[in-house]
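pasting the sequence and the predicted coordinates here, then a few questions.
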Amino acid sequence: MSRSTVVPVLVVLAVAVGIGLYLFQPWKAFTDTEVNETLSAATAPSGKAEPSMPSESTAGPKDLAEGRFVAHEHATSGIARTIRLTDGGHVLRLEDLKTSEGPDVRVYLSALDADAVQTGLGDGAVELGKLKGNLGNQNYAVPAGTELSEFRSAVIWCKRFSVSFGAADLSTIAG
């Protein structure tokens, strides 16, 4: 091969490798980020919180629904809980979470059940933010005005590749 052929081939190869590294971020297969927030670290979502009843302010946070994660594209385990805070705000709390790191992993609430989100989040899914860590306990504020009863699952979703790492069906807690 002549130099006039080798140089362009090497440039194209270098660009392709750079794009591949950006998209796939393969080093994340070998890293973990652990986050251990307490429930007291949870804050109400920005914006106007729903008014709380006087009895709620003395009762403390209240569990509304919970479920265990099932794995989809990546091994995922732990518990998802929706909680009403004493100020009337809501959080999704992930406890004992274990999943993989990824290039653009986010937390969602979906109207679909955990099995159905393997093929997509469905209409009206609400993004709660980027996954803070692939291990541990973490809180995600639910936007004010979100009707939690309309959502059936919590989902760990890779936005870049449109795949579910795992999901948890949220079953209402009696009481």
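Arrived safely.

only C-alpha atoms for contact and neighbour calcs from this point on.
OK.

longest helix in the chain, please.
helix 3-24 (DSSP state H).

got the contact list for that one?
The contact list for helix 3-24 (CA atoms under 8 Å, 6 or more residues apart in numbering) reads 102, 103, 160.

ranking by neighbours, what's the top pick from those residues?
The residue in those with the most neighbours, by other CA atoms under 10 Å, is residue 102 (24 neighbours).

which residues are in contact with the spatially most central residue of the chain?
With distances taken as CA atoms, centre = their mean, residue 107 lies nearest the centre of the chain, 1.8 Å away. Listed by CA under 8 Å, 6+ apart, the contact set of residue 107 reads 127, 128, 129, 130, 131, 154, 155, 156, 157.

all helices of the protein, in order?
3-24, 54-59.

in JSON lines, list those along with mean neighbour count and distance to residue 33.
Converted to JSON lines, these look like this (neighbours: other CA atoms under 10 Å; distance: least, CA to CA, whole Å):
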{"stretch": "helix 3-24", "mean neighbour count": "11", "distance to residue 33": "17"}
{"stretch": "helix 54-59", "mean neighbour count": "11", "distance to residue 33": "33"}
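
any figure for the gap between residue 138 and residue 36?
6 Å (CA to CA, to the nearest Å).

which of the contacts of residue 107 tops the neighbour count?
Ranking those using other CA under 10 Å puts residue 154 first, with 35 neighbours.

take the one below as the second:
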Amino acid sequence: MGWLRRPVVAGGLVLGLAVAAVGLYLFQPWKLWTDETVNEALPSSDPVVVESEKPGAAEEPDAAEEPQEPAGPMTLAEGRFITHEHATEGTVKIVDLGDGERVLRLEGLDTSNGPDLKVWITDAEVLPGEEGWGVFDDGAYLDLGKLKGNKGNQNYTLPADADLDAYSSVSIWCDRFNVSFGAAELARV
């Protein structure tokens, strides 16, 4: 019977290693001790210089034809993060850059790192505590992409056709475990 134990032990070791590998892949525990800091500046819209199309046009433009500079960045909505599954702090803003482009900006973000973190803008109500952890995928949401870093300031371009009146909150969403790390209710400015 000693010859039977060796294959059972070897099989158990192989199975144990496979379970450990899958667990490491899913949970990525090393991310709990590593931070990714991003410090992006708010994008700006540079004024467009338009040259006269008429050769030999008068040097002085008419007052009615003075070129208008695009409006600078303007905050449309903002909110402050609350903690859900992991301690989360910072603010979120929706900023119109003045050239038709809108960005979602995270400022002073401080949360845990984790596997498969995304930035979502959603129609869900932000609820404190465990009740609010899993509500963000129940309704409408826009996935703005992978969280660039768990600390710092970062920008996410909003689709030009996004109806921002349809969305009222932002979540740092762990897509792997369907849970919110933290969320912010957006208030129109």
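Now that the structure is in, tell me what you want to look at. Quantities reported herein were computed from a predicted structural model and do not represent experimental measurements.

what's the TM-score once they're superposed?
The TM-score (TM-score structural alignment, normalised by the length of the first structure) is 0.87; 161 aligned residues with a CA RMSD of 1.7 Å.

still on that earlier bit, can I get the helices of the first structure in TSV with distance to residue 82 of the first structure?
Below are the helices of the first structure laid out as TSV (distance: least, CA to CA, whole Å):
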stretch	distance to residue 82 of the first structure
helix 3-24	31
helix 54-59	16
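
not counting sequence-adjacent ones, nearest residue to residue 105 of the first structure?
Among residues not flanking residue 105 of the first structure along the chain, residue 158 sits closest, at 4.3 Å (CA to CA, 6 or more residues apart in numbering).

now check the second structure for the residue matching that neighbour.
If you follow residue 158 of the first structure across to the second structure using TM-score structural alignment, you land on residue 174.

can I assume its match is in contact with residue 113?
No. If you go by CA atoms under 8 Å, residue 174 of the second structure and residue 113 don't touch, sitting 9.9 Å apart.

burial count for the aligned partner of residue 165 of the second structure in the first structure?
Matched to the first structure by TM-score structural alignment, residue 165 of the second structure sits across from residue 149. Neighbourhood size, residue 149 of the first structure [other CA under 10 Å]: 12.

export the contacts of helix 3-24 of the first structure to JSON lines and tack on distance to residue 116 of the first structure?
Putting these into JSON lines (distance: CA to CA, whole Å) gives the following:
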{"residue": "102", "distance to residue 116 of the first structure": "21"}
{"residue": "103", "distance to residue 116 of the first structure": "23"}
{"residue": "160", "distance to residue 116 of the first structure": "19"}
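
out of those, which one sits closest to residue 59 of the first structure?
The nearest member of the contacts of helix 3-24 of the first structure to residue 59 of the first structure, counting by CA to CA, is residue 102 at 38.3 Å.

how many neighbours does the nearest residue to that closest one once chain neighbours are set aside have?
Take residue 102 of the first structure and drop its neighbours on the chain: the residue closest to it by CA to CA, 6+ apart is residue 28, 6.1 Å away. Using other CA under 10 Å, residue 28 of the first structure has 13 neighbouring residues.

now swap in residue 43 of the second structure and tell me
14.

distance of the corresponding residue of the first structure for it from residue 12 of the first structure?
By TM-score structural alignment, residue 43 of the second structure lines up with residue 40 in the first structure. Separation of residue 40 of the first structure from residue 12 of the first structure (CA to CA) stands at 52 Å.

and what of residue 32 of the first structure?
From residue 32 of the first structure to residue 12 of the first structure the distance is 32 Å (CA to CA).

and for residue 128 of the first structure?
For residue 128 of the first structure, the distance to residue 12 of the first structure - CA to CA - is 38 Å.

that older thread, what's the counterpart of the residue nearest to residue 102 of the first structure in the second structure?
Using TM-score structural alignment, residue 28 of the first structure pairs with residue 31 in the second structure.
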